[in-house]
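Undergrad: missing the sequence, but the structure's below:
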């Protein structure tokens, strides 16, 4: 008798310490692929599609990856995504190689004018993440923007919705 991958995946304990790291081309296509692959990894690790934690992390990944492409792009250099899941925290990190452009106001992103079509990505990250921040790259040019979602908060959201 064979079991389907979905059935066996559901019986595995979710959130038991996983890591996914990959470099992506610094293009809109690379940002989209980063979001999609992070979503696939989350589902494979027991955080199913359409769950609040999955949707939140996918959105955060999309915003941080798009920012890396739009504001951290250096011709010929990729950006890197690192996703870690433990029993306590889901953490996403997006690293670009642009040094001279630092994130302004990382603790208090500014609200764009109401008619602006851009400029709300970090506001979304600030609202959705439990914690987030920016750290300089060690030993190389660039910065890492990271966001964390505590598992207790993710579980609480799923019970509400």
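TA: Okay, I see it. None of the values given here were measured: they were computed from a predicted structure.

Undergrad: contacts, neighbours, all on C-alpha from now
TA: Will do.

Undergrad: can you give me the end-to-end distance of stretch 100-111?
TA: Terminal residues of stretch 100-111 lie 23 Å apart, using CA to CA, to the nearest Å.

Undergrad: again with stretch 8-18
TA: Its start and end residues considered, stretch 8-18 measures 17 Å (CA to CA).

Undergrad: how about the strands in this protein?
TA: For the chain, applying DSSP state E gives strands covering 18-24, 79-85, 89-96, 131-136, 143-150.

Undergrad: Just want the most central residue of this protein.
TA: residue 61 (2.8 Å; CA atoms, centre = their mean).

Undergrad: just checking, it touches residue 34?
TA: Yes. Assessed by CA atoms under 8 Å, residue 61 is found in contact with residue 34 at 7.3 Å.

Undergrad: hold the first one in mind and look at this next one:
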């Protein structure tokens, strides 16, 4: 878990929550399990609502869907036994409101295709259980991509959703 505490004379924020230059930040590590992915999704939903992106709105649902898909992919494709995944949610106000979700996992050899090269899985006799997560992210997010992690093995997959100005 990541903690960000303000100066000693100010009110402290809950672990993982901070505000920097007009941006709201939430960062936390989660177990690389389906339960960890569900918790991450729920906490993203709660944080967005607290930051003025209310439940039941299109922008809220879009960002939560992106977080759900990226965390599920970290568990399914980025899992390394004994290693957690890290989630960062940042909502900025300037120059335009944007929500950015970053999910880092410890598996650097399994990377997503470039954003322009996603392909719909071929239909088969039985419907595929997966393979559409990044297609959903690409369809909902305004931008997405990935990069190798710095100072640690693995990768970070990110996506940004432009929010309506309040």
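TA: Yep, it's here. These numbers were taken from a predicted model, which means no experiment stands behind them.

Undergrad: Got a TM-score for the two of them?
TA: With the length set by TM-score structural alignment, normalised by the length of the first structure, the two chains reach a TM-score of 0.82; 138 aligned residues with a CA RMSD of 1.2 Å.

Undergrad: The residue nearest to the centre of the first structure pairs with which position in the second structure?
TA: In the second structure, the residue matched to residue 61 of the first structure (TM-score structural alignment) is residue 67.

Undergrad: Count the residues that sit near the closest residue in space to that match that isn't next to it in sequence.
TA: Of all residues not flanking residue 67 of the second structure in the chain, residue 41 sits nearest, at 5.9 Å (CA to CA, 6 or more residues apart in numbering). Neighbours of residue 41 of the second structure under the rule other CA atoms under 10 Å: 22.

Undergrad: Now do the same for residue 41 of the second structure: its match in the first structure.
TA: So, by TM-score structural alignment, residue 41 of the second structure is matched to residue 35.

Undergrad: quick one: its match and residue 142 of the first structure, what's the gap?
TA: 21 Å.

Undergrad: and what of residue 47 of the first structure?
TA: When residue 47 of the first structure is compared with residue 142 of the first structure (using CA to CA), they lie 31 Å apart.

Undergrad: now residue 150 of the first structure
TA: 26 Å.

Undergrad: try residue 152 of the first structure
TA: Counting by CA to CA, the gap from residue 152 of the first structure to residue 142 of the first structure is 32 Å.

Undergrad: What distance do you get for the equivalent of residue 160 of the second structure over in the first structure to residue 53 of the first structure?
TA: Under the alignment (TM-score structural alignment), residue 160 of the second structure pairs with residue 148 of the first structure. Taking CA to CA as the measure, residue 148 of the first structure falls 11 Å from residue 53 of the first structure.

Undergrad: Please, where are all the helices along the second structure?
TA: For the second structure, the helices defined by DSSP state H occupy 34-50, 58-77, 133-140.

Undergrad: would TSV of these with distance to residue 24 of the second structure be doable?
TA: Listed next are those as TSV, based on distance: least, CA to CA, whole Å:
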stretch	distance to residue 24 of the second structure
helix 34-50	9
helix 58-77	14
helix 133-140	21
